[in-house]
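Undergrad: pasting a predicted model and its sequence here:
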Amino acid sequence: GGHNLLFTGPPGAGKSMLAARLPGILPPLQSKQRLEVTMIKSLSSGGSGVNMASHRPFRAPHHSASMAALIGGGRQAKPGEISLSHNGVLFLDELPEFSRQTLDALRQPIETGEVEIARAEAHITYPANFQLVAAMNPCRCGHANDPELSCHRIPQCINEYLGRLSGPLLDRFDIRIEVPPVSLRDMLSPDSGEKSADIAQRVANAQKVQFDRNQGCLNANLDGELLRDLARPDEDGQVLIDKITNEAANSKLRSRGYKRIIRVARTIADLDGCENLAARHIASAMVWRGMASDVKE
């Protein structure tokens, strides 16, 4: 569905590895998307030695990257990492280590799918329709949930570390997943799990349904009447929606958060092959947004 994703877990849990595997389960670029990706890459490199794009971009800038490098700019107003990630994945590892000003500059492009670069010599709008994937430790030492390894500054360490991220930026992550450390026994297990090819086929089928039904966009970009028309719940789903939209039942949920829950639920329903949203789809979307306690209630 193109949803933004945040991994949180201790060092060595596999957050970066999971993010790097994401492009492998995404559908191939369409002809128009290949052209767009190639044109942006050509602009960034000065137009020399660029071949037609054959796969979705996966960009992983270091946390020391400047705002101009990430958003775009410079004297020639070149595209930045968010435009080079167009139609692909932008991965920000160690998210709180990026400067807060640089991260907050991502907020508008995430919503609009484009970025405007204004300079004295040029005023250019670049496409920036990317899937944002980020990873972070629960605290600076990385072991907040492990009493044996955590530092003596817990919980102050957690609050200071998370305080580097603004609420509006965190609100733009549709899915927030806790990644626990993998035991050595599980790592050595012969069970390889589900194959990437099988997952990729399910994703491709779901995205085809979305493009055909959503007037050419993914569920992450649904809004307004189109979102209301295409994300209709069944009877049990409506009961749960009535609960989460009740201000008294969940005062911390805002309009943007509610829409993101419904978009994710729509994607879960698509993967499940269901036309309407069932209560289980909405509950899963709430859990993935970090609202497990509200579902239990």
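TA: On my side now, so go ahead. Source: prediction; values computed, not measured.
Undergrad: from here on, just use CA atoms for contacts and neighbour counts.
TA: OK.
Undergrad: give the helix, strand or coil label for Val90.
TA: That one is not Val; residue 90 is Leu. strand (DSSP: H, G, I helix; E, B strand; the rest coil).
Undergrad: this is the comparison structure:
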Amino acid sequence: MEILWKSNILLILAYFISVVGASIKYNQRTFITAKAINFIDPTKHGFRVILLDEFLKTHLAPTLLPTLYITAIPFKKDEVAISKVFYPDTIYEDKQINISDLKEKAWYYLCIEWENFNRHNETTGTDCRIYRTLDRYGKGADTTVTDIEATDVSSQMFMFRIRSVVDFPIRITASLQGGNQASSPPSQVFHVTDSADLDVTFPYLKPDKDYGKLCILEEPLISGYTAMGRLITGMTMEKCYFENLKTKDYELSMFDSEASAFKRAAMASKTFSKPVFWLLFILSSLAGILIGQR
């Protein structure tokens, strides 16, 4: 009887604990992916960030007790990240936040983070972009490529020269995209740690074909942590150049090369014949004068 009585008590306690536990809702932390940045205005020593209206209404409503963080993670080695904290009463009406004390003409991961609370959950999120501060003349940049030119276009090859200005490690991938070809030539990949001129070559192309545009993918090989401790890495920038890159027709290309060779030979012949002509003219004139004197 005593054992049965104790077992009944245990069953009652277990049922009571399960009912009480079911009525308790524990707070959960949820990470969401949402766009927070509407526009970023770089300055010489910082950034002014305009936030999206929908983001403000959904995630920064004062009733949610939100907190907003902005972090600038530098690409240059041995420099530390800079962070600032904001609360709704300082940003909800202005819709903008600022960060300063950054380096001039420097690249950064710029991250907006937030956290808010409702009755049962805590919500967090991050929106990061790559930006550069202005230089001393007030000029900005959305790519590390400062100059690009097509050095040779033939019936079977494209050649380009790219100037990349960096002071941090970066992977640069050049590819042809958007043409009417079933397959594109392999991409050209470069690892750069300092400013350099890169020669990009796409050989073995088909004559008289459209290969689209030259696209440059830039991936800074830099990582860093935000104010909330999130690791940021692997972000990229991409920009395309030229339109409707087309190889030359093979026969016309060969004709042009032969014509060019003939033209060079003719020009060389003309260049050589002029001095000879004037030399003969002078000699004949002198001979005439000497004969006349006799």
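TA: Here it is on my side, so go on. Because the structure is a prediction, the values reported are computed rather than measured.
Undergrad: after superposition, what's the TM-score here?
TA: Here the superposed chains carry a TM-score of 0.20, computed using TM-score structural alignment, normalised by the length of the second structure; 96 aligned residues with a C-alpha RMSD of 6.0 Å.
Undergrad: residues near Trp107 of the second structure, how many?
TA: Counted with other C-alpha atoms under 10 Å, residues neighbouring Trp107 of the second structure total 26.
Undergrad: quick one: the strands in the stretch 101-250 of the second structure?
TA: Using DSSP state E, counting those that start in this stretch, the strands of the stretch 101-250 of the second structure run over residues 107-117, 121-132, 145-153, 158-164, 170-178, 188-192, 196-202, 212-220, 224-225, 231-232, 237-241.
Undergrad: list the buried residues of the third one.
TA: Burial within strand 145-153 of the second structure, assessed by neighbour count using 16 or more other C-alpha atoms under 10 Å, is assigned to 145, 153.
Undergrad: just the strands of the stretch 101-250 of the second structure: most buried one?
TA: Highest mean neighbour count among the strands of the stretch 101-250 of the second structure (mean count of other C-alpha atoms under 10 Å): strand 107-117, with a mean of 22.
Undergrad: give the other helices and strands that that one contacts.
TA: strand 67-74, strand 121-132 (3 or more C-alpha pairs under 8 Å, 6 or more residues apart in numbering; DSSP states H and E).
Undergrad: with distance to Asp197 of the second structure added, can I get those strands in TSV?
TA: Formatted as TSV, those follow (distance: least, C-alpha to C-alpha, whole Å):
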stretch	distance to Asp197 of the second structure
strand 67-74	24
strand 121-132	21
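Undergrad: out of these, flag the one nearest Leu176 of the second structure.
TA: strand 121-132 (23.6 Å; C-alpha to C-alpha).
Undergrad: other SSEs contacting the closest one?
TA: Short answer (3+ C-alpha pairs under 8 Å, 6+ apart): strand 121-132 of the second structure packs on strand 28-32, strand 37-43, strand 107-117.
Undergrad: please repeat the previous calculation with a cut-off of 6 Å.
TA: strand 28-32, strand 107-117 (3 or more C-alpha pairs under 6 Å, 6 or more residues apart in numbering; DSSP states H and E).
Undergrad: make TSV out of those and add distance to Thr146 of the second structure.
TA: TSV is the format used below for these (distance: least, C-alpha to C-alpha, whole Å):
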stretch	distance to Thr146 of the second structure
strand 28-32	36
strand 107-117	14
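Undergrad: on that earlier part again, Ser260 of the second structure: which of the helices and strands packed on strand 107-117 of the second structure is closest?
TA: Nearest of those to Ser260 of the second structure, taken as C-alpha to C-alpha: strand 121-132 at 46.0 Å.
Undergrad: relative to strand 107-117, how tilted is the closest one?
TA: Angle, strand 121-132 of the second structure to strand 107-117, by axes from the mean of the first three to the mean of the last three C-alpha atoms, to 10 degrees: 170 degrees.
Undergrad: got the angle between strand 121-132 of the second structure and strand 237-241?
TA: Here the directions of strand 121-132 of the second structure and strand 237-241 differ by 40 degrees (the same axes, to 10 degrees).
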